[in-house]
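J.: Test case, fold it:
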Amino acid sequence: MVVYNGFNISIVTANGPLREYPFRPTSTLSPPNTKTVYVEVPSPSTDSDSDSQPFTIQIKPVVPRPSDTVGDRFHFSLDGFSSANGKSIGPSFPSTLTQGVTFSGFSVVDSSDNDRAIVKEMFFEQAQLELGGGEEALNDKLGVVEVCFRELDLVENWKGTGTAPLRNDGPRPVEVVRKDMLAGDSARGLSHVTRIGGALDKPRLTAKQVTPKWEAPEYTVRFVYRSRAALRSLGVEVEEEVRRENVKKVASGGCGLPVGRWVKRLFGKKEKKEMRFSEKK
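T.: Model prediction:
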């Protein structure tokens, strides 16, 4: 999880929020109003038949928002492909001031109506890398989830078709990544990509229309996601996983005296469960 400009932003899988590590840029230049971190994509559970791991993006305010502001608008992109709908935290959406917002899926514009979007599942899956050329352009955002936010100027009811049609921008996800597509951070230890899955709900109309305060800065949090092995290859000191194991320990039914053995035979053995912690490297 990342705390930036008053908000706690995290990518969450079934194992909880992804672990965060300091990012070492390839150059001394850093984009303005941007925080970049590495996050570790955990290995899939042993009982899973797939290496795909669903995830959500959670955002919560860490300090009360100023009473004189309309709010803040959040949107995100996966590997450079932007979700059509955003979410807002502000007085017009009272519950968000304490609970925050969650992107449970990726919004794709309905092909028959650009006032509607379909929310689809989001997954991490292992990258399939191939040599050889292709027609795809360079993509320096492969392996990166970006969350951007900016202060709002106005929140109003949706005015209908043509006022601000929904859209998805950027290169669409690909199943196979060719090495000549990689550039910038995506070329360093790419281990996973994101995938957009099936629909989570029916297409929905946009309820509100928001206008950003264009003179206000836009803030960006960049999650460069990699496997544990890939992070180590990049020189990142990753934390050791702590794995809990259930170890059965049979307690003595008595104190070794005849009366103890008699009590044990009468009431039976009792088992205790002891938690033992070990490091998974």
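
J.: Please count neighbours and contacts with C-alpha atoms only from this point.
T.: OK.

J.: Check which helix or strand residue 229 maps to.
T.: helix 228-233 (DSSP states H and E).

J.: Now the second one, please; I'll put the structures next to each other:
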Amino acid sequence: MSAVTDAVRVAPPGNPFVQSVRDSMVVAQRNLIRMSRIPEMIIYGLIQPIMFVVLFTYVFGGSMQIGGSTSAVDYKNFLMAGIFAQTVTFATASSGAGIADDMHKGLIDRFRSLPMARGAVLTGRTLADLVQTTVTLVVLAVVALLVGWRVGSQGDTDIAKVLAAFGLLLLLGYAFTWIGALIGMSVRTPEAATSSGLIWLFPVTFISNAFVDPGHMTPWLRHVAEWNPFSATAQACRVLFADPGQSTSHAWPMEHPVWASLIYSILIIAVFRTLAVRKYRSATA
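T.: A predicted model of the protein is given here:
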């Protein structure tokens, strides 16, 4: 007796890049759906930057000297680029905590058991966080306009430059999100991810030109601030917004802030995405 067996057709492997993009979009959609079902995640993420805008504008606005001026209006326009940069940067903490939570619940292990691209889980998560950061940035820009911030305070209003500034902000936020992803993969609990994230976020954001002119800092601290990737993006935004900047600096990132911001962000993504994906392959809950 002979047995007839049906030939099993094996689908040819697809394009790895296309598969990676598809898998990343699926994971991003999953995270966005989760965010939409927990609106307080977005609401609480908006409260902190709005508080910074109000407090720094009305508490410190008349006491800061920017470019030789103590005008509250000049400081307000100077400040907003720093607040925008701080907002996209601090989103890193929640990103790391979310990944650590997925690790703690065993979700990452389940994803690893699926035939998915290796970096898709983390890429999808960071893309979803980028969408949330975009929403936060739009709302914050509206609040800034309400408290008196204006683009083009130095007489040069160009919508293309304004959009480019926000693009640099989102690129910086996306780059730093990969640092958060690496931290989230390296710790065991969401609480540890949040705490360890803040350890580096505070020095990066405050040893910078976000809130004060580094020209008033001690020499060694000024050099740190001027070569800080965060400072480069804040200064690039001031240039593109045509708002008051800091005192004259000969540091390359301050002389070419737009290029410096692009280079810094791309390098951070290249380095920390590689490290995070490598950690994803070996990490255990």
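
J.: now what about the TM-score between them?
T.: TM-score for the superposed pair, counting by TM-score structural alignment, normalised by the length of the first structure: 0.23. Supporting figures: 123 aligned residues with a C-alpha RMSD of 6.9 Å.

J.: re earlier: could you give me the buried positions within the helix holding residue 229 of the first structure?
T.: Using 16 or more other C-alpha atoms under 10 Å as the test for burial, helix 228-233 of the first structure gives 228, 230-231.

J.: now stretch 174-193 of the second structure
T.: By neighbour count on 16+ other C-alpha under 10 Å, the buried set for stretch 174-193 of the second structure is 174-190, 192-193.

J.: and the helix or strand encompassing residue 36 of the first structure, which residues are buried?
T.: Using DSSP H and E, residue 36 of the first structure maps to strand 34-40. Residues of strand 34-40 of the first structure classed as buried: 35-40 (neighbour count, 16+ other C-alpha under 10 Å).

J.: That one - contacts with which helices or strands?
T.: Packing partners of strand 34-40 of the first structure (3 or more C-alpha pairs under 8 Å, 6 or more residues apart in numbering; DSSP states H and E): strand 20-22, strand 219-226.

J.: Show me the helices in the first structure, by range?
T.: For the first structure, helices defined by DSSP state H occupy the ranges 96-99, 228-233, 258-267.

J.: I'd like these written out as a markdown table, with distance to residue 279 of the first structure added.
T.: Putting those into a markdown table (distance: least, C-alpha to C-alpha, whole Å) gives the following:
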| stretch | distance to residue 279 of the first structure |
| --- | --- |
| helix 96-99 | 34 |
| helix 228-233 | 14 |
| helix 258-267 | 36 |
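
J.: Can you check which of those helices gets nearest to residue 151 of the first structure?
T.: Within the helices of the first structure, the stretch nearest residue 151 of the first structure is helix 96-99; the backing value is 14.2 Å (C-alpha to C-alpha).

J.: got a list of what the residue nearest to residue 120 of the first structure when sequence neighbours are not counted touches?
T.: Nearest residue to residue 120 of the first structure, sequence neighbours excluded (C-alpha to C-alpha, 6 or more residues apart in numbering): residue 199, at 4.2 Å. By C-alpha atoms under 8 Å, 6 or more residues apart in numbering, the contact list for residue 199 of the first structure reads 118-121.

J.: For residue 21 of the first structure, see how far away residue 199 of the first structure is.
T.: Separation of residue 199 of the first structure from residue 21 of the first structure (C-alpha to C-alpha, to the nearest Å): 32 Å.

J.: Over to residue 272 of the first structure?
T.: Applying C-alpha to C-alpha to residue 272 of the first structure and residue 21 of the first structure gives a distance of 38 Å.

J.: more neighbours, these two?
T.: Neighbours around residue 272 of the first structure and residue 21, counted as other C-alpha atoms under 10 Å, are more numerous at residue 21. The numbers are 20 against 11.

J.: What separation do you get for the more buried one and residue 2 of the first structure?
T.: 10 Å.

J.: Show me the common contact partners of those two, please.
T.: By C-alpha under 8 Å, 6+ apart, no residue touches both residue 21 of the first structure and residue 2.

J.: Helix or strand next in line after the helix or strand containing residue 99 of the second structure, which one?
T.: Using DSSP H and E, residue 99 of the second structure sits within helix 72-104. Next in sequence after helix 72-104 of the second structure, counting helices and strands by DSSP H and E, comes helix 107-112.

J.: Compute the inter-axis angle for whatever helix or strand comes next after that following helix and helix 72-104.
T.: Downstream of helix 107-112 of the second structure, the next assigned helix or strand under DSSP H and E is helix 120-146. For helix 120-146 of the second structure against helix 72-104, the angle by axes from the mean of the first three to the mean of the last three C-alpha atoms, to 10 degrees is 160 degrees.

J.: what's helix 120-146 of the second structure packed up against?
T.: Under the contact criterion of 3+ C-alpha pairs under 8 Å, 6+ apart, helix 120-146 of the second structure touches helix 16-37, helix 40-59, helix 72-104, helix 159-186.

J.: how far away is the residue nearest the centre of the second structure from residue 97 of the second structure?
T.: The second structure has residue 173 as the residue nearest its centroid, 1.4 Å off, counting by C-alpha atoms, centre = their mean. Computed as C-alpha to C-alpha, the residue 173 of the second structure to residue 97 of the second structure distance reads 16 Å.
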